[in-house]
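Engineer: Sequence first, predicted coordinates after that:
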Amino acid sequence: MKTILIPTDFSETATHAARYGLYLAHHLKADLQLIHAFKVPAEARAAAQSAWPLDDYEQVKHDSETELDKLRHQLELVNIATTSARDYISRISCTAEMGDVTTMTRNLVDHFRSPLVVMGMSGAGQLHRLLLGSNSRELIDKATFPVMLIPNRPSTYQLRKIAFATDLSSSDIELIHSLVSLARPFSAEILIAHVTDAKYDPAAHQHLVDRFLSEVTSKANYNKIYYRHIKSIDVDHGLDWLSEHGLIDMLAMVHRPHPVFEQLLKGSHTQRLAKHIDIPLLVFPPDAHDVCF
């Protein structure tokens, strides 16, 4: 059985992410694994000559497990209220471990062979943050699995149209095929979005598009795939416009080591985007293949 991982820091945003993960799990017939990574308190780290007392460790672990149980109970109530006898009832489990979010998540993805990690776009204020902080940037940089980032308050719990941002690279074709396995249970449309500036050759561009779409059609057996060309001053602003005005419920893209993606995830635009984006962002690793949701 498939298991979706939900890292949480018990913030409001993380709770929204968990509820969205449950929504996905119902349709994908998957279970949920709530995970929390707790850390050694700063005062204990400062006392390098002494080990962290076992009693303190047990107390922090107990507190973490208590909070996870509360979140699990909330989700189980939603589980009961939103499913019928014919629906798949997702099983919800919890894991709390000492360490960092990235290492814990990667280990559990391997353990459960999870197809997806779902987490919040922002964390708990002065506590460690999941996105726009070092933890989620590190996770995305090192992930060999898809990571879905959920805004503080998703505008909808419907998945009718997914936009996939592409530069028409041949490696994207297999990812679109993988995206079909996410879209199909929802009967969602997949919008292939290619952003260019005004300085492009229409004839050469159309040739690339035709070849790309021909390969997509032969690879992905799904009749709800469409294409849209978006002209903008740059890719950054084009994706911003698409997330706001494209009438989409999710934006998917590939984390490639190029300046545009680095700016989107790490630069100042991310801070601006996070203030108004209200749709999930699905991030594929650059070497992803044979992903099946």
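Structural biologist: Noted; the coordinates are in hand. Numbers count the residues shown, from 1 in each chain.

Engineer: CA atoms for contacts and neighbours, from now on please.
Structural biologist: Will do.

Engineer: Check which helices and strands the longest helix along the chain is in contact with.
Structural biologist: Within the chain, and with DSSP state H defining each element, the longest helix by residue count is helix 54-82. Contact here means 3 or more C-alpha pairs under 8 Å, 6 or more residues apart in numbering; DSSP states H and E; on that basis helix 54-82 packs against helix 12-28, strand 30-38, strand 92-98.

Engineer: Included below, for side-by-side comparison, is a second structure:
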Amino acid sequence: MKNILVPVDFSNTSAAALSFGTYLAKIMDLDLKAVHVFDANFSFAQVVSTGALLAEKERLTEKLNDFTQAHALPVLATFQGNLETLPTILTEVFEGSPPKMIRRLSERVETELVVMGGMGAGKSDNPPWLFGGVAREIGLRGGCPVILLPPGYSSPSVNRVAIAFGDAEDIKKTSLTTRRIIKALRPEVRFVHVSQNTQSFERENEEYFLSLALEPGFPSNTFSYDSLPPGPVAHSLLNYARDEKIGLLVLNHRKHSLWEDLFLKNHVKPLLRHSEVPLLIVPVTDQN
């Protein structure tokens, strides 16, 4: 069965990710898999035996099981009377490089969605590159959609979703993911666009957006549309999300395109670093 993957570093934000991931797993009819990846090169000051690695893995497995139960079970308890539809909760500990290992897990066919802490949300006793590196790697190069939670996030519910887009065509390529999440969360839905091109392009882009809204499979049948004035995309979206009290900001990014590096540098990376609201990042390719 498809699952939601929650990478855990035992920080407060990964506790929030477990709660939110459990909530989503229940309402989206998915299983939940909590994972912890430890790097033996960081965990030990010197080369250790296979037995020591196995002992460390057993210790972390017990810690992960306890942590997962502490933060997932209270969420499941709120669904009393629906015990037959509760998600299966799995845990697993891996040894290796956290960014690489979690990216591989995100590429597995059974992984529907990743929910994790964003950049700057990791445990303070980890080196600064460790969990921030995972968030950046999965957010920009993961194999499936990912929700990144900012530091201090605690609420497992979302009342208002904003779907940001540049070219209206990309809405079609992310509709399957966004529609399923919107159907589960039932939030107020907004589409937001930061003007960047000529007036003729912007007019055609808006007309195309409105035509897409009439087609079956559009992310939401009810929505509002906000067109923001020209300006730095990341800065405009960050201010918009804060001022409009957005509970989840949806972004797409193109993978393996000629414009990927420029797009990631100018738009997605600043949002990953500075967003005060959860981000849903949906990878887009020409094959979507």
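Structural biologist: Everything's here; your move. From a predicted model like this one, the values you see are computed outputs, not experimental measurements.

Engineer: Residue 197 of structure 1: which of the helices and strands packed on helix 54-82 of structure 1 is closest?
Structural biologist: Of all the helices and strands packed on helix 54-82 of structure 1, it is helix 12-28 that lies closest to residue 197 of structure 1, at 33.8 Å by C-alpha to C-alpha.

Engineer: relative to strand 30-38, how tilted is that closest one?
Structural biologist: If you take axes from the mean of the first three to the mean of the last three C-alpha atoms, to 10 degrees, helix 12-28 of structure 1 sits at 160 degrees to strand 30-38.

Engineer: check the fit of helix 12-28 of structure 1 onto structure 2 and give the mean distance.
Structural biologist: On superposition with structure 2, the mean distance recorded for helix 12-28 of structure 1 (mean C-alpha distance after the TM-score superposition for structure 1) is 1.1 Å.

Engineer: State the distance from residue 86 of structure 1 to residue 26 of structure 1.
Structural biologist: According to C-alpha to C-alpha, to the nearest Å, residue 86 of structure 1 and residue 26 of structure 1 sit 11 Å apart.

Engineer: Residue 204 of structure 1 now?
Structural biologist: 43 Å.

Engineer: So which of those two has more stuff around it?
Structural biologist: More crowded of residue 204 of structure 1 and residue 26, by other C-alpha atoms under 10 Å: residue 26, with 18 against 9.

Engineer: Nearest to residue 263 of structure 1, out of the helices and strands packed on helix 54-82 of structure 1?
Structural biologist: helix 12-28 (22.8 Å).

Engineer: What residues in structure 2 pair up with that closest one?
Structural biologist: Aligned by TM-score structural alignment, helix 12-28 of structure 1 falls on residues 12-28 of structure 2.

Engineer: what does the matching stretch contact?
Structural biologist: Where contact means C-alpha atoms under 8 Å, 6 or more residues apart in numbering, the residues beyond stretch 12-28 of structure 2 that reach it are 3-8, 30-32, 34, 67-68, 71-72, 75-76, 85-87, 115-117, 121-123, 149-157, 180-181, 184-185.

Engineer: Let's see which of the residues you listed end up in helices.
Structural biologist: Those of those lying in helices (DSSP H): 67, 68, 71, 72, 75, 76, 180, 181, 184, 185.

Engineer: Alignment lookup: the second one to structure 1.
Structural biologist: So that's residue 68 of structure 2. Using TM-score structural alignment, residue 68 of structure 2 pairs with residue 72 in structure 1.

Engineer: so what's its match closest to, chain neighbours aside?
Structural biologist: residue 92 (6.5 Å; C-alpha to C-alpha, 6 or more residues apart in numbering).
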